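**Student:** here is a sequence with its predicted model. Questions after.
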Amino acid sequence: MEQPQSKKMKDSLTIKTSHVSPPDTNHHGNLFGGKLMSDVDDVASIAAARFARKPVVTVSTDSVDFFKPIRIGDAVTMEAIVTWSGTTSMEVFVKVLSEHLITGEKSIAAFSFLTFVALDENGRPSPVPKAIPESEEEHWLNKTAKSRAAHRQKRKKESRDLADFFSNLSL
């Protein structure tokens, strides 16, 4: 598998803004966490496909950290960017911002990291370009990706061990 040429991280930047409506919220008037996670996966998959210029699949949602509730009537903006790439996989960072549309107050509402794999025409893992950081934020995200990858691998092994354990049980 020959790896495609390098590509700037910013070439993957994907931004999605939407209005928070009552059907998107819980009984507290806050955006459902699951709805936000679905939207995060959607915008992250676009960033990954844009970077690889190939079909992609979500391998894992590595983390979703919620910092502030997003309320009915707010705008929610998700900014996704590929932060690191391996041979066939890519880490994508999503920053979630809430905006009170009347006051203009903006807040960071959540951060998320996801991993995607690019696919070839046969549905097999396919090489992706090397991610090249340029800005200070991109350099930090790229530099710290190795520690997140190590944590991801450890967690994945633990999940496999857990699956093996439960596959041998009859409940």
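**Tutor:** That came through, no problem. Computed from a predicted structure; not experimentally measured. Residues are numbered from 1 along each chain as shown.
**Student:** hey, let's count contacts and neighbours off CA atoms from now on
**Tutor:** OK.
**Student:** which SS class is the most centrally placed residue in the chain?
**Tutor:** Nearest to the geometric centre of the chain sits Leu114, at 3.6 Å (C-alpha atoms, centre = their mean). Secondary structure, DSSP: H, G, I helix; E, B strand; the rest coil: Leu114 is strand.
**Student:** second structure follows, compare the two:
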Amino acid sequence: MNKAYKTVSESQVTISELMLPSHTNFSGKIHGGYILSLLDQIAFACASKHSETYCVTASVDTVDFLQPIEVGELVTMKASVNFVGNTSIIIGIRVEAENIRTGKVKHCNSSYFTMVAKGEHEKNIKVPGLILQSENELRRFFKSIKRIELRRERKDYSDHVKYNAKDMLPDLDRYNVKIDI
């Protein structure tokens, strides 16, 4: 049943998983790659729920690892649709880890995934619009617009900058680099 518009709450997804020793990196903390895999899964679930079709990851705008996650903590990921375009959906995800013994909850990660809805023969298809019902949803929508604008500005800038090694060499003194050409 395809709707022209959907509320944010209709597509929200929450998952929780206990962090196990098999999820750790060499320093004994939960591996960032494992968290990225979970983030991609929940972004897919949220976007597919909103679009009612298969979605693929187009880009990951930011993944800010704020605090480490420990073995034995219960990780909860909350995903919401923050923005929709014609065929794309921006999913905002908040990651929290709870120490089960103390009940203390910490914010560990925030991330934004752009997902694209796919139809037959892998063609991009139109997604339902978004009904915003709170100041928080409106704020998230506007922040997504700003991130899109900034991404375009960065791309335009990098596409048009002329890199001349001779002119840039003096600026490299402040960086940890050695030129050996």
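**Tutor:** Alright, I've got the coordinates. Bear in mind the structure is a predicted one, so any value in this text is a computation, not a measurement.
**Student:** residues contacting the closest residue to the residue nearest to the centre of structure 1 other than its chain neighbours?
**Tutor:** Among residues not flanking Leu114 of structure 1 along the chain, Thr61 sits closest, at 4.4 Å (C-alpha to C-alpha, 6 or more residues apart in numbering). Residues counted as contacts of Thr61 of structure 1 (C-alpha atoms under 8 Å, 6 or more residues apart in numbering) are 112-115.
**Student:** from Val92 of structure 1, how far off is the residue nearest to the centre of structure 1?
**Tutor:** 5 Å (C-alpha to C-alpha, to the nearest Å).
**Student:** shared neighbours of the two, anything?
**Tutor:** Common neighbours of Leu114 of structure 1 and Val92 (C-alpha under 8 Å, 6+ apart) are Ala44.
**Student:** wait, a strand at the residue nearest to Leu114 of structure 1?
**Tutor:** Yes - Thr61 of structure 1: assigned to a strand according to three-state DSSP.
**Student:** just the element for Val128 of structure 1, please.
**Tutor:** Using DSSP states H and E, Val128 of structure 1 is not contained in any helix or strand.
**Student:** isn't it right next to Lys7, touching?
**Tutor:** No - with contact defined as C-alpha atoms under 8 Å, Val128 of structure 1 does not reach Lys7; the gap is 9.3 Å.
**Student:** ok, these two, which is more surrounded?
**Tutor:** Val128 (28 against 17; other C-alpha atoms under 10 Å).
**Student:** give the contact list for that one.
**Tutor:** Neighbouring residues of Val128 of structure 1 by C-alpha under 8 Å, 6+ apart: 3-4, 51-52, 85-90, 118.
**Student:** read off where stretch 103-120 of structure 1 ends up in structure 2.
**Tutor:** Aligned by TM-score structural alignment, stretch 103-120 of structure 1 falls on residues 102-119 of structure 2.
**Student:** how far off centre is the matching stretch?
**Tutor:** Relative to the centre of its chain, stretch 102-119 of structure 2 is centred 6 Å away, using C-alpha atoms, centre = their mean, to the nearest Å.
**Student:** so can I have a markdown table of the contacts of Val128 of structure 1 showing distance to Ser98 of structure 1, secondary structure and neighbour count?
**Tutor:** Output for the contacts of Val128 of structure 1, formatted as a markdown table (distance: C-alpha to C-alpha, whole Å; DSSP: H, G, I helix; E, B strand; the rest coil; neighbours: other C-alpha atoms under 10 Å):
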| residue | distance to Ser98 of structure 1 | secondary structure | neighbour count |
| --- | --- | --- | --- |
| Gln3 | 38 | coil | 13 |
| Pro4 | 36 | coil | 13 |
| Phe51 | 26 | helix | 25 |
| Ala52 | 29 | helix | 26 |
| Ser85 | 28 | strand | 27 |
| Gly86 | 32 | coil | 14 |
| Thr87 | 34 | coil | 17 |
| Thr88 | 33 | coil | 20 |
| Ser89 | 29 | strand | 24 |
| Met90 | 26 | strand | 29 |
| Ala118 | 30 | strand | 24 |
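**Student:** could you point out which of those is nearest to Leu101 of structure 1?
**Tutor:** The nearest member of the contacts of Val128 of structure 1 to Leu101 of structure 1, counting by C-alpha to C-alpha, is Phe51 at 31.5 Å.
**Student:** for the aligned partner of the closest one in structure 2, give its distance to Ile90 of structure 2.
**Tutor:** Alignment note (TM-score structural alignment): Phe51 of structure 1 maps to His50 of structure 2. From His50 of structure 2 across to Ile90 of structure 2, the span is 11 Å (C-alpha to C-alpha).
**Student:** still touching in structure 2? Go through the contacts of Thr61 of structure 1.
**Tutor:** Retained in structure 2 by both residues aligned by TM-score structural alignment, their matches' C-alpha atoms under 8 Å are the following of those: 112-115.
**Student:** how many other residues sit next to the residue nearest to Val64 of structure 1 when sequence neighbours are not counted?
**Tutor:** Nearest non-adjacent residue to Val64 of structure 1, counting by C-alpha to C-alpha, 6+ apart: Ser112, 4.3 Å away. For Ser112 of structure 1, the neighbour count with other C-alpha under 10 Å is 20.
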